[in-house]
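**Q** need a structure here:
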Amino acid sequence: MTLFDLTLQELHNQFRSKELSVTDVVGEAFAKIRERDERVGAYLTLNEEEARAQAARLDDKLVQGDSLGLLFGLPVGIKDNMVTEGLRTTCASQFLSNYNPIYDATVVSKLKLAESVNVGKLNMDEFAMGGSNENSSFHPVRNPWDLSRVPGGSSGGSAAAVAAGEAYFTLGSDTGGSIRQPASYCGVVGLKPTYGLVSRYGLVAFASSLDQIGPITKNVEDAAYALQAIAGYDPKDSTSANVEIPSYVSALTGDVKGLRIAVPKEYLDGIDPQVKAAVLEALRVLESLGAVWEEVSLPHTEYAVAAYYLLASSEASSNLSRFDGVRYGVRVDNGGNLLDLYHQSRSQGFGSEVKRRIMLGTYSLSSGYYDAYYLKAQKVRTLIKQDFDQTFQNYDVIIGPTAPTTAFPLGSQVDDPLTMYLNDILTIPVSLAGVPALSVPCGFAEGLPVGLQIIGKAFDESTVLRVAHAFEAHTDHHKQRPSL
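**A** Predicted coordinates for the structure are as follows:
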């Protein structure tokens, strides 16, 4: 047992009783990173000097008997596409290998207000483009449950760090499943909030109409606390929703009696039999607690992957045009003229997956193809959202697997982009609809974790968390730890 196996309340109680210090907990994080991360590869940049200094300041606050912040003293790792003042932010790309931001992302500022301790920046697929974390331009991340397998992506470093005990919790970003899929593969809890609930200010944009920041934790209660700290309106983000933020922790009542669950038949077709068995067993657990479930249809699910990759790639093409070697990032030394400087800087700075998506997006936005591809994909997105809206008229949540399989071997799909893209087939529709979803461990298949995806109505994270917490309280899957 490690300090990170304690609940947030247990840690705070031990802080107050002086049984533990923040220095002890932060030291535990760096001890685990030194012991394990050479094999896992979750971190790109450590913040050790500042983290230890902050821990000492928080310990002084304990001595003074002041009230504690919501996430007081908890070591957090931050995905490396959220800017951190004075701490290198690379997006796992050579293009930004020397970039030191001059401001904090809003979520980073909120974590500071909640008094958590940033221990470092986490590895990811370059510019969040990928589903295996093999597209990092520095090194891949390995799954703590089996070091020969991927941790999922693009927030693979965020999920692996929690699973390996290298952070108490982490932040990831989710565009088409990049929090939920790695959470499923690594046996942890990953929450994608409703689009607009958490500020994107300071998140390096991939697809602006889809990107959303959320927490990855070892249990549902911690996810509720983390969401409480980072949710809320931000005038710096034009897509931020000005909605009332409820008490997510108070929603964890354990009561799901009478809850109406929809199970899309499309989400159970063609998935690994052991994954399907784990999901059906999870539904039986919820049924035993008084919930009822029925099979439904989300008929436009089959078009989600095609629509997503057109829309996301189009937005990526636009967002990444700012990386030109002039304003920030790496610049080639031998550009003969301005156009040559642009060409060489982008050719050398971007990896193959990023270039692939830029090319696809530029093509779909080009004259003569916009209506045939981009506009049609937007219409399909509307139909997918309508599927969810209609289902939520009769049901409280939608439940299915998070991913069609467990974590696959490193290198097995890296040269097959189409197969790689299909790994997100169960998470992409949720992102297109903009609704919240959470992945919670629901079993194992051949020793590898399986995730249960719980999808809710827009801005109804409370119900999603309540259902996940009730399920978690009657199972032990989330308590299992990899033996590194």
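**Q** contacts and neighbour counts: CA atoms only from here.
**A** Fine.
**Q** doesn't Q14 fall inside a helix?
**A** Yes: according to DSSP: H, G, I helix; E, B strand; the rest coil, Q14 belongs to a helix.
**Q** skipping adjacent residues, who's closest to it in space?
**A** L20 (5.4 Å; C-alpha to C-alpha, 6 or more residues apart in numbering).
**Q** what's the burial count for that neighbour?
**A** 16 (other C-alpha atoms under 10 Å).
**Q** same check, this time on A437
**A** A437 has 31 nearby residues by other C-alpha under 10 Å.
**Q** what about it, distance to L465?
**A** 9 Å (C-alpha to C-alpha, to the nearest Å).
**Q** follow-up on the earlier one: now do the SS call for the residue nearest to Q14.
**A** Assignment for L20 (three-state DSSP): coil.
**Q** quickly note the distance from it to L62.
**A** 10 Å.
**Q** just Y168 next, same as before
**A** Counting by C-alpha to C-alpha - Y168 and L62 are separated by 20 Å.
**Q** also T90?
**A** 35 Å.
**Q** this one as well, want them side by side:
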Amino acid sequence: MTDLHRLSIRELTEGLASANFSSRELTEHYLKRIAKIDTQVKSYVTVTAEQALDEADAADALRKAGGATALTGVPIAHKDIFCTHGIKTTAGSKILDNFISPYDATVVAKGKTAGLVTLGKVNMDEFAMGSTSESSYFGATANPWALDHVPGGSSGGSAAAVAADLAPFATGTDTGGSIRQPASFCGLTGLKPTYGRVSRFGMIAYASSLDQGGPMARSAEDCAYLMNVMAGHDAKDSTSVEKDVDNYVANLNGTSVKGLRIGIPKQYFNVAGLDADVKARVEESLKKLEEMGATLVEIDLNMTDAYVPTYYLIAPAEASSNLQRFDGVRYGYRCENPVDLMDLYKRSRSEGFGKEVQQRILIGTYALSAGYYDAYYVKAQKVRRLIQQDFLKAFESVDVIAAPAAPTTAYKIGANLSPVEMYLGDIYTIAVNLAGLPAINAPVGFDKDNLPVGLQLIGNYWSESQLLSVVHQYQQATDWHTKRAVIAEENA
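**A** Prediction:
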């Protein structure tokens, strides 16, 4: 019973079904690991030990009564951007440090219906704005592969928790790469679904036209189990699409790699900041897919230079609008002894929001102001349409598009990258959000410092099953997804 954390989701479901171990035993195992290891990793903001054990006992009782689903009793960690009834939900910000949600996000509610056991809420960049998880009010999370490095962001706590074997899988959100980049930095599989596939109800908004929830786990198979829970139409979310949901687990072998046309954008592999080790590992993974029967097709994505400026006008503009609600009046942080209403607004927001969030609010407010709305925001939306059309044209000749998930491996904590350096690190991920496409990261090796490297595969709309299937088959032929960080191995 000492190696339960090494089991895949399928193995956990089989073990629970055959009564090799109970949900309580499994949950206690993870809680003990969190207590022992997370003082170094700092992936959790809130550990819900008492509630988790109650949920585990309920799962065990349900299983004995014959009413269990496949996932009943399996533990999960939720990114602290999903509202959880009766549990603190902070979005990594001081302004929500005292916020206890009165309801569950749809993703959380679906997890409860499936019988998942919530271990706790995990850390993130404040309001999902960042690529390192250092902007959190609760401090930086460490990368389990190298504790002096970042796990990526904004879903860094989700990635670190799974990579350190402190949760078997976790929810994440992706506004410009926030599932795929930390999955790359931590050697995991992470799926950003098509916009509208997973409900955003109860997911604290950063940029409403870009945000999307998705699964983070060790393998495509593990992600497929969680996608079966997360995906589907939700009447509470006006951007949720009413479309049939696949059985992602059943479809894991549904796409043949043999004959698969993989687009290789020549612009992506000539980016100035692309690390040589990252490029080499990605090219090796593509060679492996080619050996498995795929065809590599060189393509043009001519709008590449427009990705970063377009994203960093649209996302902050939407953020400035969404974050207006945090005013110190209805809930959240309130400054002490305001002299009047204007002082309440100003000090509550300036004291409650961190530097990165304030910076993006200012940029977004400027872009939406009367004199600049047409010149900046409207023009960015027009360019966004051109980026989408660029991808759609490419998909006329290929099935998926390959790219690195990030131009480098994980940064050191405290590297103090300039905003421009940090934003350029999103070059391979943000266009997917602008176009609303699905994309997945798969671990494909390591750099010279033994830090993980990720391959990103981008699909056409609603092709989550195809992406999971391709990565699953790649993972049947390789073992990168089975490698474990030092801190996980030392505490096996």
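**Q** between Y168 and L62 of the first structure, which one's more packed in?
**A** Shown here are Y168 of the first structure and L62; by other C-alpha under 10 Å, Y168 has more neighbours (30 against 18).
**Q** for the more buried one, give me its contacts.
**A** With contact taken as C-alpha atoms under 8 Å, 6 or more residues apart in numbering, Y168 of the first structure is in contact with 4, 29, 74-76, 162, 217-218.
**Q** only whichever of these are buried, select them in ChimeraX.
**A** The ChimeraX selection below is limited to those of the contacts of Y168 of the first structure classed as buried (16 or more other C-alpha atoms under 10 Å):
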select :4,29,74,75,76,162,217,218
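**Q** I'd like the contacts of Y168 of the first structure as CSV, with secondary structure and distance to S250 of the first structure appended.
**A** Shown next, in CSV, are the contacts of Y168 of the first structure (DSSP: H, G, I helix; E, B strand; the rest coil; distance: C-alpha to C-alpha, whole Å):
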residue, secondary structure, distance to S250 of the first structure
F4, helix, 23
A29, helix, 29
L74, coil, 21
P75, strand, 24
V76, strand, 23
V162, helix, 24
T217, strand, 18
K218, coil, 19
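**Q** thought W462 of the second structure was touching L468?
**A** No: assessed by C-alpha atoms under 8 Å, W462 of the second structure is found out of contact with L468, at 11.7 Å.
**Q** can you pick out the residue with more neighbours from those two?
**A** Neighbours were counted for W462 of the second structure and for L468 using other C-alpha under 10 Å; L468 has more, 32 against 20.
**Q** now the more buried one: how far from G232 of the second structure?
**A** 17 Å.
**Q** whereabouts in the second structure does stretch 197-217 of the first structure align?
**A** Aligned using TM-score structural alignment, stretch 197-217 of the first structure spans residues 197-217 in the second structure.
**Q** gap between the matching stretch and the chain center?
**A** Computed by C-alpha atoms, centre = their mean, to the nearest Å, the chain-centroid distance of stretch 197-217 of the second structure equals 9 Å.
**Q** residues in contact with the residue minimising distance to the centre of the second structure?
**A** Residue closest to the mean C-alpha point of the second structure, counted by C-alpha atoms, centre = their mean, is I179 at 2.3 Å. Residues in contact with I179 of the second structure (C-alpha under 8 Å, 6+ apart) are 153-155, 172-173, 190-192, 214-216.
**Q** cool, and I87 of the second structure?
**A** 100-101.
**Q** could you measure from it over to F99 of the second structure?
**A** Taking C-alpha to C-alpha, one finds I87 of the second structure at 8 Å from F99 of the second structure.
**Q** cool, and F82 of the second structure?
**A** Taking C-alpha to C-alpha, one finds F82 of the second structure at 12 Å from F99 of the second structure.
**Q** can you check which residues contact both of the two?
**A** T89.
**Q** neighbour-wise, which of these two wins?
**A** Counting neighbours by other C-alpha under 10 Å for F82 of the second structure and for F99 shows that F82 has the greater number, 27 against 18.
**Q** setting aside sequence neighbours, what's the nearest residue to the more buried one?
**A** In space, F82 of the second structure is closest to M203, 4.6 Å off (C-alpha to C-alpha, 6+ apart).
**Q** and that neighbour, how many neighbours?
**A** M203 of the second structure has 23 nearby residues by other C-alpha under 10 Å.
**Q** element containing the corresponding residue of the first structure for E356 of the second structure?
**A** Using TM-score structural alignment as the criterion, E356 of the second structure maps onto E353 of the first structure. Counting by DSSP states H and E, the element that carries E353 of the first structure is helix 352-365.
**Q** average gap between that helix and the second structure?
**A** Overlaying the second structure shows helix 352-365 of the first structure at a mean distance of 0.3 Å from the equivalent residues (mean C-alpha distance after the TM-score superposition for the first structure).
**Q** what stretch of the second structure does the helix or strand following that helix fall on?
**A** On the C-terminal side of helix 352-365 of the first structure, the closest following helix or strand by DSSP H and E is helix 376-391. Mapping helix 376-391 of the first structure onto the second structure (TM-score structural alignment) gives residues 379-394.
**Q** that stretch vs the first structure - mean distance after superposition?
**A** Mean for stretch 379-394 of the second structure is 0.7 Å (mean C-alpha distance after the TM-score superposition for the first structure).
**Q** ok, now how distant is the residue nearest to Q14 of the first structure from H12 of the first structure?
**A** 9 Å.
**Q** how about M1 of the first structure?
**A** M1 of the first structure is 17 Å from H12 of the first structure, by C-alpha to C-alpha.
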